[in-house]
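K.L.:
The sequence and its predicted three-dimensional model are supplied below.
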Amino acid sequence: MGVQGETVLSIRELQKSFGSKHVLKGIDLEVQKGQIIGYIGPNGAGKSTTVKILLGLETADRGEIEVFGEKISDSNIDYKRKIGYVPEIAEIYDNLTANEYMTFIGELYGMTAEEAGDKAFKLMNIFGLEGVFHSKIASYSKGMKQKVLIISSLLHDPELLFFDEPINGLDANSVMVFKEILAKLAAEGKTIFYSSHIMDVVEKISSRIILLHDGRIVADGTFAELKGQNMDGTLEQIFNELTGFNEHGQIAERFVEIVKGGV
């Protein structure tokens, strides 16, 4: 399950519904400092809802959550200063330059404008983007915008990170660098939730994998532990086995038949 140590996050009996749809049906979870959690599941399993509740963007119907040993509530938002977040679909103020945007983000987290701008420039430089630091984000490619989002989430040196499909748009070299960054952050004691549909990446970087299906945790352990539970194969195969999805071959075959002019 990962290295036992300081508990960063504790969730008990977390439930959430939207109308008649029960999205979370009782999530129990304890996460230790320095773990990289591969938080995976089919669309609609409840991954994003869990994260939004932890960030205070949604309220739970039932359950108890402690972050850094403190119960979260509407009146307790100090814990958010220790959190970094890259959502799957991010709204970014692309009429601003990277300098303006990241200075603004830094100031939201209590940094001075000078401190945030200087740190942002150095991090942009590492990603090879120093030449566009004063250019409007609207002129950036998708990969460049993604790098700005990643840098923005780390600017204030957070203790707990939530990354939802963070490598979208990144080139192969940048993906390699980002994976190394995650490993080094975890070694420094940062705790990381990594959510993605790219199973081979999740398999390689995670110290612990949590699989949500139909609002419940159906697997929790290292990749080696999941394989040892009579589930040989890749994480993708384990994922399909536990979520009951075994129709990919038939669906692909039918799709190609139609492409070729079949009825």
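P.N.:
Thanks, I have the structure now.
K.L.:
can we go C-alpha only for contacts and neighbour counts from here?
P.N.:
Will do.
K.L.:
how about the strands of the stretch 101-250 of the chain, start to end?
P.N.:
For the stretch 101-250 of the chain, the strands defined by DSSP state E, counting those that start in this stretch cover 160-164, 191-195, 208-213, 216-221.
K.L.:
who wins for proximity to E100 among these?
P.N.:
strand 160-164 (22.8 Å; Cα to Cα).
K.L.:
here's the one I want to compare it with:
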Amino acid sequence: MQASAPPPAAVVLHDLWKRFGPQTAVAGLTLDLPAGSFVGLVGPNGAGKTTTLSMATGLLRPDRGSVLIHGVDVWQDPVAAKARIGILPEGLRMFERLSGRELLQYNGRLRGLPGAEVDRRAEELLAVLDLLEAGDKLVADYSTGMRKKIGLAAALLHNPDVLFLDEPFEGVDPVSAQTIRGVLGRYAASGSTVVFSSHVMELVEQLCDWVAVISAGQVIAQGPLDTVRGGRSLHAAFLELIGVREDDGRSLDWLGGAR
């Protein structure tokens, strides 16, 4: 009996390049992200993670290469591709003179959802993300954690196939972070795909089942979490893959000494 073929990748990034003047941010990056997985993109600051996610979601046009979302080309058919994704970018900008509830209602109608369905989903998301009491407050008055949660609610409102998150826990308090984790876990368990960018190895290790390590705009390791870490912690594997320069003790010998 012939084995069945594996399911197609949720996201296919092929030979992506992006330069900003003389600097190359992403250099021929190719990556197939498996459907139904919680995918972690990890790398040091400046590795090209945010640039890669921006190109994958249609926010930044690559100099070369292609992006497919469940077989739909992001740049040849952007409307169809973007209908299948939700995005929580780093430094998310919002309509701050709307309340949290109004922001969700506005996003839902932009997505073409019926008004009654938008209202139902918005109320459920506000409740699950512990934002019901703040639903009528202006977004301008939201804390960092509340902004992350309402941004996540807006990204999930249309029930996307793939959710892209760029540093979603940056500046978030532990209570809000735990709430966000719970919602993401439920979403991923339903068979949807989460693509999550971070430089915090411990967080990726707790949440993700598939990992890609990016350095200098290229993929240097990829695969299931256990394969990439190879019996070590992800933190130890990451440092070995990146190649951390050891301090020889001679630099900064003046720091903390007698004044």
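P.N.:
Looks like it arrived, so ask away. Just so it is clear, the structure is predicted and the values come from calculations on it, not from any experiment.
K.L.:
care to give me the TM-score?
P.N.:
Comparison of the two superposed chains (TM-score structural alignment, normalised by the length of structure 2) gives a TM-score of 0.88, and 255 aligned residues with a Cα RMSD of 2.5 Å.
K.L.:
picking that back up, now mean neighbour count and distance to A90 of structure 1 too, for the strands of the stretch 101-250 of structure 1, in a markdown table please.
P.N.:
Listed next are the strands of the stretch 101-250 of structure 1 as a markdown table, based on neighbours: other Cα atoms under 10 Å; distance: least, Cα to Cα, whole Å:
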| stretch | mean neighbour count | distance to A90 of structure 1 |
| --- | --- | --- |
| strand 160-164 | 23 | 10 |
| strand 191-195 | 25 | 15 |
| strand 208-213 | 24 | 23 |
| strand 216-221 | 18 | 26 |
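K.L.:
got those as JSON lines, with distance to K147 of structure 1 columns?
P.N.:
Shown next, in JSON lines, are these (distance: least, Cα to Cα, whole Å):
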{"stretch": "strand 160-164", "distance to K147 of structure 1": "12"}
{"stretch": "strand 191-195", "distance to K147 of structure 1": "16"}
{"stretch": "strand 208-213", "distance to K147 of structure 1": "25"}
{"stretch": "strand 216-221", "distance to K147 of structure 1": "30"}
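K.L.:
Find the helix or strand that L29 of structure 2 is a member of.
P.N.:
strand 23-34 (DSSP states H and E).
K.L.:
counterpart of that strand in structure 1, which residues?
P.N.:
Aligned using TM-score structural alignment, strand 23-34 of structure 2 spans residues 21-32 in structure 1.
K.L.:
Buried ones in the matching stretch, by neighbour count?
P.N.:
23-28, 31-32 (16 or more other Cα atoms under 10 Å).
K.L.:
among those, which two are most distant?
P.N.:
Pairwise over the buried residues of stretch 21-32 of structure 1, using Cα to Cα, the maximum falls at V23 and Q32, 24.9 Å.
K.L.:
so what's G38 of structure 1 closest to, chain neighbours aside?
P.N.:
I209 (4.5 Å; Cα to Cα, 6 or more residues apart in numbering).
K.L.:
Please pull up the equivalent of the one you found in structure 2.
P.N.:
Match for I209 of structure 1 (TM-score structural alignment): V211.
K.L.:
Would you mind getting the average deviation of the match of strand 23-34 of structure 2 from structure 2?
P.N.:
Compared with structure 2 after the fit, stretch 21-32 of structure 1 shows a mean deviation of 1.4 Å (mean Cα distance after the TM-score superposition for structure 1).
K.L.:
And the residue in structure 2 that F163 of structure 1 lines up against, how far from R121 of structure 2?
P.N.:
Using TM-score structural alignment, the partner of F163 of structure 1 in structure 2 is L165. From L165 of structure 2 across to R121 of structure 2, the span is 20 Å (Cα to Cα, to the nearest Å).
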